[in-house]
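Q: show me the folded form of this:
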Amino acid sequence: MDTSNTIASDSPQFKIAVIGGGIGGLTLASVLQHAYKIKCTVYELDDTENSRNQGGSLDLHVNSGQLALEKAGLTDQFQKNARYQGQDLIITNKTGKVLYQDSGSDGPTGGDDDRPEIDRTILRHMLIESLEEGTIQWGKKVIKLEEDSKDNGNHRHALTFQDGRTETFDLVVGADGAWSKLRKFVSDAVPFYTGIFFAEVCLTNVDIDHPAASKLVGHGTYIALQDNKGLLCQRNGDGSIRIYVTIRVEENGLSHIDFTNPEGPRNYFLDRFSDWDDTLKVFIKEASSFIPRGFYMLPIDHTWKSHPGVTLIGDAAHLMSPFAGEGANMAMLDGANLAEAISEIVHNGKDLATTIEKFEKDMHEIVVVPAAESAKNMDMFISDDAPEGVVNFFETIQAAGGPPQ
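A: Have a look, this model is predicted:
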């Protein structure tokens, strides 16, 4: 753990609980400590950093994810692990015909178009290692949040944990993801199913064990689309490729398939993709497992009446589809911006209620555009019009000098 940015012992005692040790919550904690010398405690349900699979690769954007890492003092570490060649993009139809191809760069260009990839596992480890020892409390499940009746209007809240311990905080931040337990404290909104389902596949040691898949995907992202279906493939830095076998289907429409036995989903998807070229079916045929996932999202304009002492960031606040690559970037920006707001309260004596309300208002205004883009892109990628509509989209962006992804 990083001990170079020790929090000053005379810092005001403002107790902050961050519920959830995902990318957003960890970014908040890291920026608080590095930029503002403010303590917080992150409560994470998992027992260890590697208790479960953290997913694939993320592209970090200059004015959100990369900006947050800069405020956390992690730019140099990010540059050591960033994969600029991961910006390569290939789009084909179901015959495997390449309709669009764009090569990324081997290094930073210094422009807003730089969106290098980094494995989520590495990014999360960087953030964890940047924190002071003891900042993260592992294996801590929150079972109740309630206002402290004795706080005399100071907006303090008590958290009760599964182990029976109760502790009171000045500010509780819900960074606990799509199915946030804290969201219901400020909002009645629940994620709704988008109509799109994917099965996640991971092929490991691809250069040796899966050479055909490795050659198709190359250094970056390979996307095959048609007939409301898709094979979304992404190279990771650990020598693996993540594939998302994507279809439109009603909610729970695949409940009859036993995903614990790979042969069940394999046969199902081979049937659904029966008229696709055999070269593309390699991603299904060579899969050792299929992880079922449905796409859920919150309303694009999701807001709530500010509740002093409690707020939300990341997917807990604005769960969106992954088709614009904005979810993690917005969560990291949320964390950095909330850290700045907290510093105004702690160091400059600003009022907690009005400062957090302003943060929330600003967050909603920032996120509504990428949330709308994500929803629009989802319906463009998995549609009757794909891949032509997607190709036209990227060609238009490229002609305008915009970002490749």
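Q: rest of the way, CA atoms for contacts and neighbours
A: Noted.
Q: elements contacting the helix or strand containing Leu231?
A: Using DSSP states H and E, the element containing Leu231 is strand 229-235. On a contact count with 3 or more CA pairs under 8 Å, 6 or more residues apart in numbering; DSSP states H and E, strand 229-235 meets helix 211-217, strand 221-226, strand 241-248.
Q: how about TSV for those, with distance to Asp114 and mean neighbour count added?
A: Output for the helices and strands packed on strand 229-235, formatted as TSV (distance: least, CA to CA, whole Å; neighbours: other CA atoms under 10 Å):
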stretch	distance to Asp114	mean neighbour count
helix 211-217	20	16
strand 221-226	15	24
strand 241-248	22	23
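Q: between the ones you listed, which one is closest to Ser103.
A: strand 221-226 (10.2 Å; CA to CA).
Q: quick one, that closest one and strand 229-235 angle?
A: Taking axes from the mean of the first three to the mean of the last three CA atoms, to 10 degrees, one finds strand 221-226 and strand 229-235 inclined to each other by 170 degrees.
Q: how near is the residue nearest to Cys40 when sequence neighbours are not counted to Leu216?
A: Distances taken as CA to CA, 6 or more residues apart in numbering put Ile16 closest to Cys40, at 4.8 Å, once the chain neighbours are dropped. Per CA to CA, to the nearest Å, Ile16 is found 47 Å from Leu216.
Q: another sequence for comparison is provided below:
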Amino acid sequence: MTRIPRIAIVGGGPAGLTLACVLHAAGIQSTVFERDVDPHERPQGGTLDLHEDSGLVALARAGLMPAIKAVARYDDQGTRLLNKAGKLLFEDSGESGDRPEVDRTALRDILISALPDGTVRWGCTVREAIDQGNGTWHLSFDHGMEGPFDLVVGADGTWSRIRPVLSPYKPQYSGLTFVEFGIDDVDRLHPALSILVGRGKMSVEADGKAIIAQRNGNAHIRGYAIFRVPTDWVGKRFDLSTPDTMREALKREFDGFANDIVDLFAASNEHFAVRHIYALPVGHFWAHRPGLTLLGDAAHVMSPFGGDGVNNAMLDAAELARLLIEREHWAKAVIEFETLMFARVAESAHGAAEAAATFLSYDGEALTLDMYRTHSTAPLESAG
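A: All right, here's what the predicted structure looks like:
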């Protein structure tokens, strides 16, 4: 390849860290700028199912499969669908599945540990990317300017600070709001709920609302109460001031559901989060600009239905790294990467948008049951 570029990666999530890891495995240095002050400043979200043709491909290219196999949960790939009365409508044990589960925090720790000290610059919130007019870029932070960089990769998520330099489009609200809750030590403290959720994911959908509960590592259940509502609905309808008032509000909203299901809220811990689901337009793209690109949610954020978001992001990273490594001219490699990415993510973006549009419809339970029967498993990516 031509001279190895000075690479800045904005965002230390799965996409940015995977890119840094695959490049490092090939002897190419990069710098990751992450706003978190340390790796465990905030929760990283729930479990991910790693897809054989995307997330696992990326981790293999980074040489991280032994570390992943040590923490992946191959026995937590099951799917259960109940009706509001608690009757089991569908169950797939997931025993033959090829999508092992891994907690986001564990994945991030593995990616970070594979990088040399100093690769990730913590506590660095990017304000904007500034074109120097000579093919290089500077990054503006609260602490000052960094650069010059030959290539800036925006891997900074839904509300990317890099995207506006390339694209005028902003993520739009899907109409779905998730209220996230968690249950600790479920096997010991709440054995009935452990059985209800099973070894994987349990969902129930009725009356224009839904509950999805996912088994995470360390006997933790991460759950979501899902509503199709305006963005200010939860704030107006719920008392958000204490965990007790949140539990009572959720129990009230699901009045009429089986007690065994509503008990999920009574068992929840002290941590609740309201998450509005946003997405970029299907087919989102931009005109290439030298020295700048996007990947992951910064490029194509979509609803969590289908479980493709993080897997797409990690494959983005692996493919950009591959082209930078293999092509003689790195700048042309970036153009090739963008062209291929735009085409590759279109199908999953369309599927996620269609699922978000039809979820919680008047016959949502029947549609979900048909989807499960057709596809055997239909994951929901953690919204966290």
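Q: hang on, the earlier thing: average gap between the strand holding Leu231 of the first structure and the second structure?
A: With mean CA distance after the TM-score superposition for the first structure, strand 229-235 of the first structure departs from the second structure by a mean of 0.6 Å once superposed.
Q: next one: stretch 373-381 of the first structure
A: Following superposition, stretch 373-381 of the first structure is found to deviate from the second structure by 2.4 Å on average (mean CA distance after the TM-score superposition for the first structure).
Q: contacts for that stretch, please.
A: For stretch 373-381 of the first structure, contacts defined as CA atoms under 8 Å, 6 or more residues apart in numbering pick out 225, 228, 230, 320-326, 386-387, 389-390.
Q: strands - which of the residues you listed land there?
A: Under the assignment DSSP state E, the contacts of stretch 373-381 of the first structure contribute 225, 230 to strands.
Q: out of the contacts of stretch 373-381 of the first structure, who has the most neighbours?
A: Neighbour counts for the contacts of stretch 373-381 of the first structure (other CA atoms under 10 Å) peak at Met320, which has 30 neighbours.
Q: for the corresponding residue of the second structure for that one, give me its contacts.
A: Alignment note (TM-score structural alignment): Met320 of the first structure maps to Met302 of the second structure. Residues near Met302 of the second structure by CA under 8 Å, 6+ apart: 278-280, 309, 349, 352-353.
Q: re earlier: just the buried positions in the strand holding Leu231 of the first structure, please.
A: Within strand 229-235 of the first structure, the residues scored as buried using 16 or more other CA atoms under 10 Å are 229-235.
Q: distance of the most centrally placed residue in the first structure relative to Ile291 of the first structure?
A: Note on the first structure: the residue nearest the mean C-alpha position is Ala328, at 3.2 Å, using CA atoms, centre = their mean. According to CA to CA, Ala328 of the first structure stands 20 Å off from Ile291 of the first structure.
Q: just how off-centre is the longest strand anywhere in the first structure within its chain?
A: Longest strand in the first structure, counting residues (DSSP E): strand 192-203. Distance of strand 192-203 of the first structure from the chain centroid (CA atoms, centre = their mean, to the nearest Å) equals 15 Å.
Q: helices and strands around the helix or strand just after that strand, which ones?
A: Counting by DSSP H and E, the element after strand 192-203 of the first structure in chain order, helix or strand, is helix 206-209. Judged by 3+ CA pairs under 8 Å, 6+ apart, helix 206-209 of the first structure is in contact with helix 211-217.
Q: residue range for the helix it packs on in the second structure?
A: Under TM-score structural alignment, the match for helix 211-217 of the first structure in the second structure covers residues 191-197.
Q: please apply the same query to stretch 24-31 of the first structure.
A: Aligning stretch 24-31 of the first structure against the second structure (TM-score structural alignment) gives residues 15-22.
Q: list the buried residues for that stretch?
A: Taking 16+ other CA under 10 Å as the basis for neighbour counts, the residues of stretch 15-22 of the second structure that come out buried are 15-22.
Q: do the same with stretch 242-255 of the second structure
A: Within stretch 242-255 of the second structure, the residues that count as buried by 16+ other CA under 10 Å are 243, 246-247, 249-251, 254.
Q: which outside residues touch it?
A: 225, 238-240, 262, 265-266, 268-272.
Q: against the first structure, where does that stretch fall?
A: Mapping stretch 242-255 of the second structure onto the first structure (TM-score structural alignment) gives residues 261-274.
Q: related to what we said a few turns ago, filter the buried residues of stretch 242-255 of the second structure down to the ones in helices?
A: Judged by DSSP state H, these include 243, 246-247, 249-251 as members of helices.
Q: what is the nearest of these to Ala85 of the second structure?
A: For these, the nearest to Ala85 of the second structure is Lys251 (14.7 Å; CA to CA).
Q: against Gly55 of the second structure, how distant is that closest one?
A: Using CA to CA, Lys251 of the second structure is found at 36 Å from Gly55 of the second structure.
Q: nearest to Tyr43 of the first structure, of the helices and strands packed on strand 229-235 of the first structure?
A: Ranking those by proximity to Tyr43 of the first structure (CA to CA) places strand 241-248 first, at 28.9 Å.
Q: distance check, the equivalent of Thr177 of the second structure over in the first structure against His364 of the first structure.
A: Structural alignment (TM-score structural alignment) places Thr177 of the second structure against Phe197 in the first structure. Using CA to CA, Phe197 of the first structure is found at 27 Å from His364 of the first structure.
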